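S.K.: sequence below, structure please.
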Amino acid sequence: MKNHVVFQLVKFLWTTILDQHYPPEELHKIINQPSQLIFDAAEVGNYGFLSELISVYPSLIWDVDCKNRTILHIAVLNRHYSIFNFIHQMGHIKGFILTYENDEDRNTLLHLAAKLAPQVQLVP
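M.R.: I've put the predicted structure just below:
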């Protein structure tokens, strides 16, 4: 129930912002201030929030953080499979996204997925 209310709030806020017809530069400022909201959401695995934003503004998947990582890079690094699986819903661009080198170390999403998970996520 609580997640549903939060999701409805996010949807309402995003719709309200989009109804203002801000130029793309202003939308980026809104999303990235006071913190880089989409990257925080990717780090904690907030799939509902990200899918709502991306469904209306798909170019958000190409935004990068201070380490030149997209939200998908961050989601994969933090083993948030629901966000990573979102790629499979993107159709024809999924191959490009999977092989896109964009972090500081020139890692693709496949490189990041192959890294060993943190100790707390490994099965004892």
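S.K.: going by C-alpha atoms from here, please, whenever you check contacts or count neighbours.
M.R.: OK.
S.K.: which one is residue 113 nearest to, not counting chain neighbours?
M.R.: Once flanking residues are discounted, residue 113 sits nearest to residue 76: 5.9 Å by CA to CA, 6 or more residues apart in numbering.
S.K.: next one: residue 42
M.R.: Per CA to CA, 6+ apart, closest to residue 42 is residue 75, 5.1 Å.
S.K.: residues contacting that neighbour?
M.R.: 42-43, 45, 81, 83-84 (CA atoms under 8 Å, 6 or more residues apart in numbering).
S.K.: please give the structure of this sequence too, so both can be compared:
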Amino acid sequence: MKHHIVLQLVNFLWTTITEKIDSRSKLIDIINEPSPLLFDAVEVGNVGFLSELISQYPSLIWDVDSRNRSIIHTAVLHRHASIYNLVHEIGHIRDIIVTFE
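M.R.: Got it, this is the predicted structure:
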């Protein structure tokens, strides 16, 4: 029950933010400050949180961290199969990820 309420809150906040932000760069600034929120969530395996963010803004799967790693790279590095599966469901990335540097 508590987990469901938290996900509802995340969904509400993320929806509100994406409705108010008029540019991708401002959105990226919000999720990168004070820390790289997206990649912190990937590292700890917070698939529910990531699912809410990515469902509202699917192109986040292509963002990279300071080491030029995508969400998929970070998920594999930290052995989070559920996040890999989430990102894989978003689009046809398996062919692209092989050539991604």
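S.K.: picking that back up, now do the contacts for the residue nearest to residue 113 of the first structure.
M.R.: So residue 76 of the first structure contacts 83-84, 109, 112-113 (CA under 8 Å, 6+ apart).
S.K.: state the distance from the residue nearest to residue 42 of the first structure to residue 62 of the first structure.
M.R.: 13 Å (CA to CA, to the nearest Å).
S.K.: elements contacting the helix or strand harbouring residue 96 of the first structure?
M.R.: Following DSSP states H and E, one finds residue 96 of the first structure within helix 94-99. Contacting helix 94-99 of the first structure under the criterion 3 or more CA pairs under 8 Å, 6 or more residues apart in numbering; DSSP states H and E are the following elements: helix 109-114.
S.K.: over in the second structure, find the residue span the helix it packs on aligns onto.
M.R.: Taking TM-score structural alignment as the measure, the second structure aligns no residues with helix 109-114 of the first structure.
S.K.: buried stuff in stretch 82-100 of the first structure?
M.R.: Buried residues in stretch 82-100 of the first structure, defined by neighbour count with 16 or more other CA atoms under 10 Å: 83-84, 87, 97-98, 100.
S.K.: cool, and stretch 37-54 of the first structure?
M.R.: Neighbour-count burial for stretch 37-54 of the first structure, counted by 16+ other CA under 10 Å, picks out 38-39, 41-43, 45-50, 52-53.
S.K.: mean distance, the longest helix seen in the second structure to its aligned residues in the first structure?
M.R.: Taking DSSP state H as the assignment, the helix of the second structure that covers the most residues is helix 2-20. Helix 2-20 of the second structure: mean distance to aligned residues in the first structure after superposition is 0.9 Å, counting by mean CA distance after the TM-score superposition for the first structure.
S.K.: mean deviation, whichever helix or strand comes after that helix versus the first structure?
M.R.: Using DSSP H and E, the next helix or strand after helix 2-20 of the second structure towards the C-terminus is helix 24-32. By mean CA distance after the TM-score superposition for the first structure, the fitted helix 24-32 of the second structure averages 0.5 Å away from its aligned residues in the first structure.
S.K.: next SSE downstream of helix 24-32 of the second structure?
M.R.: That would be, after helix 24-32 of the second structure and using DSSP H and E, helix 37-44.
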